[in-house]
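Asker: no sequence on this one, just coordinates:
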């Protein structure tokens, strides 16, 4: 009779250990699912921040400066930049928006003055930026986010 009790305790102990193992395995799987979901959400938020910030920023700058021949795409020291010209008290100023050193930058200088691309104010970190004037009234901008994804945006220039 003593042997039956011993077997019963072994079976009880085995059953409790099996339940604990299943609980631990289920908890581990749930943590892995949560980590995957968190990474997915964080990547989506980062993409939205980078791309939407750059898109909104560029479109608003184009709208603000949309006047006669004030907007163009120029190459400065091998880097394509959106050039926005302003005249204040008969002095021409240029605002350059470009990609340099891992971020979108803006540089405001007097026309004809010397400057370096490193002098620009950092706006947001991105992976890259390419611009082209596709027609005389349209600028195509390709934004590369920090994870390598690309998005095209179009800025319409309405002035003549």
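Answerer: Great, that's in hand. Please read all numbers here as calculations on a predicted model, not as lab measurements.

Asker: from here on, contacts and neighbour counts on C-alpha atoms
Answerer: Noted.

Asker: which residues touch the spatially most central residue of the chain?
Answerer: The centre of the chain sits closest to residue 50, judged by Cα atoms, centre = their mean, with a distance of 2.4 Å. By Cα atoms under 8 Å, 6 or more residues apart in numbering, the residues touching residue 50 are 124-126, 145.

Asker: okay, those residues in a markdown table with distance to residue 56, neighbour count and secondary structure next?
Answerer: What follows is those, written out as a markdown table (distance: Cα to Cα, whole Å; neighbours: other Cα atoms under 10 Å; DSSP: H, G, I helix; E, B strand; the rest coil):
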| residue | distance to residue 56 | neighbour count | secondary structure |
| --- | --- | --- | --- |
| 124 | 12 | 15 | strand |
| 125 | 15 | 18 | strand |
| 126 | 14 | 23 | coil |
| 145 | 15 | 22 | coil |
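
Asker: got another, please set it beside the one above:
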């Protein structure tokens, strides 16, 4: 009888430990998924803002249509040759394409940066007359990130 009681007590203990582990595992997966989604959203917004800030100089930032895709065009001159970095959304990804200004490239040529459904980029007029750049990114999970930046250099010449 004593042995049976000890075995029953061990079984109850094992069931309790197993239920705590399963509950903890589900909670851990939920928190990990939530944190990853949050990280992806913050990364996308920070990526866009950083790319604009890096190119914020006279005629460095422009909004354009890149073969049917809204694109952020960041222009720079290296050793006298103009280059364009295009940031756009194509085929389920936010993409970046760096090329010579005269190069004939397609949206499929860009490097995949993050999963995303769509990117909309446009110039807005601020209350104080400054130029605001609005970028709206629809993430892979359908959530929307909106970034509005005051671009010191104003609209690019090609926008």
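Answerer: Structure received. All of these numbers come straight from a predicted model, not from anything done at the bench.

Asker: Could you identify the most distant pair in the contacts of residue 50 of the first structure?
Answerer: Spatially, the most separated pair among those is 124 and 145, at 10.4 Å (Cα to Cα).

Asker: What is the neighbour count of residue 82 of the first structure?
Answerer: 27 (other Cα atoms under 10 Å).

Asker: I'd assumed residue 71 was in contact with it.
Answerer: Yes - counting by Cα atoms under 8 Å, residue 82 of the first structure does reach residue 71; the two are 7.2 Å apart.

Asker: ranges for the strands of the second structure?
Answerer: 61-66, 69-78, 81-90, 93-100, 111-125, 131-139, 144-150 (DSSP state E).

Asker: before we move on, the earlier item: could you check which residue of the second structure pairs with the residue nearest to the centre of the first structure?
Answerer: With TM-score structural alignment as the criterion, residue 50 of the first structure lines up with residue 40 in the second structure.

Asker: May I have the residues that are in contact with residue 133 of the second structure?
Answerer: Contacts of residue 133 of the second structure by Cα under 8 Å, 6+ apart are 121-124, 148-151.

Asker: Residue 65 of the second structure: which of those residues is nearest?
Answerer: The closest of the contacts of residue 133 of the second structure, once distances to residue 65 of the second structure are taken by Cα to Cα, is residue 121, at 9.7 Å.

Asker: Looking at the first structure, name the residue matched to that closest one.
Answerer: Match for residue 121 of the second structure (TM-score structural alignment): residue 132.

Asker: contacting residues for that match?
Answerer: So residue 132 of the first structure contacts 73, 139-141 (Cα under 8 Å, 6+ apart).

Asker: Still touching in the second structure? Go through the residues you listed.
Answerer: Here is what carries over to the second structure from the contacts of residue 132 of the first structure, by both residues aligned by TM-score structural alignment, their matches' Cα atoms under 8 Å: 73, 139-141.

Asker: which one of those residues is nearest residue 119 of the first structure?
Answerer: Checking these one by one against residue 119 of the first structure (Cα to Cα), the nearest turns out to be residue 73, at 19.0 Å.

Asker: Just give me the match in the second structure for that closest one.
Answerer: So, by TM-score structural alignment, residue 73 of the first structure is matched to residue 63.
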